[in-house]
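Enquirer: Take a look and give me a structure for this.
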Amino acid sequence: MRIISGLHKGRKLLAPKKLPVRPTTDMAKEALFNILNNRYYFDEITVLDLFSGTGNIAYEFASRGTENILAVDDNFGCIKFIRQTSESLDMPIEAVRSDVFRFLENNTKQFTIIFADPPYDFDQNLFEQIPELVFKNNLLEESGLLIIEHSKHTDLSNINNFSFTKSYGGNAFSFFE
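Expert: Coordinates of the predicted model:
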């Protein structure tokens, strides 16, 4: 995985092979950040990265100047890797080991951007629970955005607060406002 832009532009990070992850491709990540770059000043936002895996998305936000990033994953190895990497690169990422659904149910802090990259083989009802919990618990700031990464074969357009989907290769991002 590679950091696309910002302070650590071009830096390659190698995650341990044993982690149960599927990092967002560089092409899809670059396209996503082009969309976000037109909406936000990265140094003025707060970010919640759900199902963080390797921390790929959190590192990109940090490299671009975001100072308040919370990464959540239930895998100990993933959280350990994120903590080690963010510390070695002096990035302001707090990594928390938690079940994402439990975290969303209990968290009270609001975020500008909530990015979720759940397993692509999730049942439709699990995908639907993510925006349901985010909006029920008022976790987005007024100008906030929830982004769910999923397979291009998954359709989330029938979920409340859906705005639009962008597809890149086999990946898709659904945006909720």
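Enquirer: rest of the way, CA atoms for contacts and neighbours
Expert: Fine.
Enquirer: tell me the SS of the spatially most central residue of the chain?
Expert: The centre of the chain sits closest to Phe115, judged by C-alpha atoms, centre = their mean, with a distance of 3.1 Å. Following DSSP: H, G, I helix; E, B strand; the rest coil, Phe115 is assigned to strand.
Enquirer: hang on, it packs against Thr46?
Expert: No - here Phe115 does not reach Thr46: they are 11.1 Å apart, not a contact under C-alpha atoms under 8 Å.
Enquirer: ok, so what distance separates Glu4 from Thr25?
Expert: Glu isn't right for residue 4; it's Ile. Distance, Ile4 to Thr25, using C-alpha to C-alpha, to the nearest Å: 11 Å.
Enquirer: where along this structure do the helices fall?
Expert: 26-37, 56-63, 76-88, 100-106, 124-136 (DSSP state H).
Enquirer: Is it possible to get TSV of the ones you listed that adds mean neighbour count?
Expert: Converted to TSV, the helices of the chain look like this (neighbours: other C-alpha atoms under 10 Å):
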stretch	mean neighbour count
helix 26-37	15
helix 56-63	25
helix 76-88	18
helix 100-106	15
helix 124-136	16
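Enquirer: Figure out which of the ones you listed is closest to Ile69.
Expert: The closest of those to Ile69 is helix 56-63. By C-alpha to C-alpha, the value is 6.7 Å.
Enquirer: State which strand of this protein is the longest.
Expert: In the chain, assigned by DSSP state E, the strand with the most residues is strand 140-151.
Enquirer: Next, the structure of the following sequence, for comparison with the previous one:
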Amino acid sequence: MRIVAGKFRGKQLEAPKSDDIRPTSDRVREAVFSIIGSRIGPHLEGLHVLDLFAGTGALGFEALSRGADHCVFIDTGIEARGLIRGHIEHFGVGGQTKLLKRDATDLGPAERIKPCGLVFADPPYGKGLGEKAIASALSGGWIAPDALIVLEERKDVAIEGPTGTQIVDRREYAETAITFLEVA
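Expert: Below you'll find the predicted structure:
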């Protein structure tokens, strides 16, 4: 795994040792960011990013590489948080990141976290956790009113946008589906 584009282009991301973490492939990440570029613009300057079920943090680090100002990584897994901490140190982005051990489906209020304009949700497949996490983030004030949300799921799983969102695009890559939602 590597960062596909931006200031960290080509830098390696440490791969997980367990099968509990399923990183988004480089090819899918590249396609996702191409679509994000067509919707938001190729440069993500000024954006605050929320990476739910962060795993290795690949999506959030890709956003930082492409100019995002800040990224909040959410994961409860010990290995995931260890990988993300290592990547934060390796990329030297401690001042641009926050790593939180929280249940993405029960975030609570954002408190001092600025609402995010780009949100990634890459939950364990087939459990409906992505929609629950997005609903939790919306109700807690974690997501900005004009945000773009990227939800990764197995392609045979039907997605219903949580209240307050609308599905604007869906792409399939092998067994994976990427659904793009906007805050309505």
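Enquirer: Translate the residue nearest to the centre of the first structure into the numbering of the second structure.
Expert: Using TM-score structural alignment as the criterion, Phe115 of the first structure maps onto Phe120 of the second structure.
Enquirer: now Glu142 of the first structure
Expert: In the second structure, the residue matched to Glu142 of the first structure (TM-score structural alignment) is Pro145.
Enquirer: what's the closest non-adjacent residue to that match?
Expert: Once flanking residues are discounted, Pro145 of the second structure sits nearest to Val183: 5.9 Å by C-alpha to C-alpha, 6 or more residues apart in numbering.
Enquirer: sorry, back to before: what distance do you get for the match of Phe115 of the first structure to Lys17 of the second structure?
Expert: Separation of Phe120 of the second structure from Lys17 of the second structure (C-alpha to C-alpha): 22 Å.
Enquirer: Please apply the same query to His48 of the second structure.
Expert: For His48 of the second structure, the distance to Lys17 of the second structure equals 29 Å [C-alpha to C-alpha].
Enquirer: Of the two, which one has the most company?
Expert: Using other C-alpha atoms under 10 Å, the more surrounded residue of His48 of the second structure and Lys17 is His48, with 26 against 9.
Enquirer: residues contacting that one?
Expert: Shown in contact with His48 of the second structure (C-alpha atoms under 8 Å, 6 or more residues apart in numbering): Ala68, Asp69, His70, Cys71, Val72, Lys114, Pro115, Cys116, Gly117, Leu118.
Enquirer: Okay, and which of those map to strands?
Expert: Per DSSP E, strands hold the following members of the contacts of His48 of the second structure: His70, Cys71, Val72, Cys116, Gly117, Leu118.
Enquirer: picking up where we left off before, out of the helices of the first structure, which comes closest to Gly170 of the first structure?
Expert: Ranking the helices of the first structure by proximity to Gly170 of the first structure (C-alpha to C-alpha) places helix 26-37 first, at 9.2 Å.
Enquirer: got a list of contacts for the closest one?
Expert: Identification of contacts with helix 26-37 of the first structure by C-alpha under 8 Å, 6+ apart yields Met1, Arg2, Ile4, Ile57, Tyr168, Gly169, Asn171, Phe173.
Enquirer: By how much does it deviate from the second structure on average?
Expert: Aligned to the second structure and superposed, helix 26-37 of the first structure gives a mean residue distance of 0.9 Å (mean C-alpha distance after the TM-score superposition for the first structure).
Enquirer: residues in contact with the residue nearest to the centre of the first structure?
Expert: Going by C-alpha under 8 Å, 6+ apart, Phe115 of the first structure touches Val47, Leu48, Asp49, Leu50, Leu146, Ile147, Ile148, Glu149.
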